[in-house]
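Novice: no sequence for this one, just the structure:
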């Protein structure tokens, strides 16, 4: 198996072009190579602010929209969010363990942030996607040191595919 990107578009604020998915897949491959990840699946969903607000409130207890949420499949049962997956007929448990997790991006937040930061929407979406992917792998930014590590990795991957500020 190789590393794959599965995606859904659950919003109508922005058309999702094939070129964007190709760019995000390049970012995924670059980030995975940097981290030594050779196989698995990342599920990406594009949503609007209303949908991500609901998810942020439900799973994080924060009553406002955010730009990106990540839900790692390897979270332990005592963590904040427990997910139960039911096997469908003929489906093997191993098939589910190949999924690294879900990344959910608000295209409305991404668009506003790209304008605020003065860079392209593609760069912002790429940044949010790599940020989400690193969260799936266990990276966090709770303190200055861990934030610097995570930011450095994000910028290195973005630069590798030409998404610089």
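Specialist: That came through, no problem. Note that this is a predicted model, so its numbers are computed, not measured.

Novice: hey, let's count contacts and neighbours off CA atoms from now on
Specialist: OK.

Novice: where do the strands sit along the protein?
Specialist: For the chain, the strands defined by DSSP state E cover 3-9, 40-47, 68-72, 99-106.

Novice: now the second one and strand 68-72, what's the angle there?
Specialist: Strand 40-47 runs at 150 degrees relative to strand 68-72, counting by axes from the mean of the first three to the mean of the last three C-alpha atoms, to 10 degrees.

Novice: helices and strands around strand 40-47, which ones?
Specialist: Here strand 40-47 touches strand 3-9, strand 99-106, going by 3 or more C-alpha pairs under 8 Å, 6 or more residues apart in numbering; DSSP states H and E.

Novice: Comparison target, given below:
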């Protein structure tokens, strides 16, 4: 997987950037998400001001949030019937934006480490890119149970 991690805040350590990559790679194996080797995605860490702008411009919600995912793939795209692998093109599944301010405040609020919250939000965004959501109560229970399982299996418990 080609995973670009960008820290626009310059506040993450190298080990925290590696944590982002490691959690995504682990999750892909743990839930058996079969991503081609040349799959591309990005994770960008921003502050509350920047994520508020992104949230306002793309979701019409004028407030800071903790994580936003932009999936580039949908179940089907009308009018397009081709296989990226056949064309020799990488599969880009999307982009994740994480607010470092929310990582810090939510880690304190939930009484766990900064790294655990960073991993949780990274994983949350990654699952969204792979079709999981929490629009219904049933979906929310499934997604959050899966997140807890993956983080526990990874070794990051609350």
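Specialist: Perfect, thanks for sending it. Predicted model only: the values in this text are computed from it and were never measured.

Novice: how about residue 70 of the first structure, what does it touch?
Specialist: Residue 70 of the first structure makes contact with 101-104, 132-133, 135-136 under the criterion C-alpha atoms under 8 Å, 6 or more residues apart in numbering.

Novice: Just give me the residue closest to the centre of the second structure.
Specialist: Nearest residue to the geometric centre of the second structure (C-alpha atoms, centre = their mean): residue 125, 2.4 Å.

Novice: Show me what it aligns to in the first structure.
Specialist: Aligned by TM-score structural alignment, residue 125 of the second structure pairs with residue 132 of the first structure.

Novice: How much space separates the closest residue to its match other than its chain neighbours from residue 106 of the first structure?
Specialist: Taking C-alpha to C-alpha, 6 or more residues apart in numbering, and ignoring the residues beside it in sequence, residue 132 of the first structure has residue 70 as its nearest neighbour in space, at 5.4 Å. Distance of residue 70 of the first structure to residue 106 of the first structure, given as C-alpha to C-alpha, to the nearest Å: 12 Å.

Novice: Next: residue 131 of the first structure.
Specialist: 13 Å.

Novice: With neighbour numbers in mind, choose between the two.
Specialist: Ranked by neighbour count (other C-alpha atoms under 10 Å), residue 131 of the first structure and residue 106 place residue 106 first, with 26 against 23.

Novice: Could you identify the residue of the second structure that aligns with that one?
Specialist: Alignment note (TM-score structural alignment): residue 106 of the first structure maps to residue 99 of the second structure.
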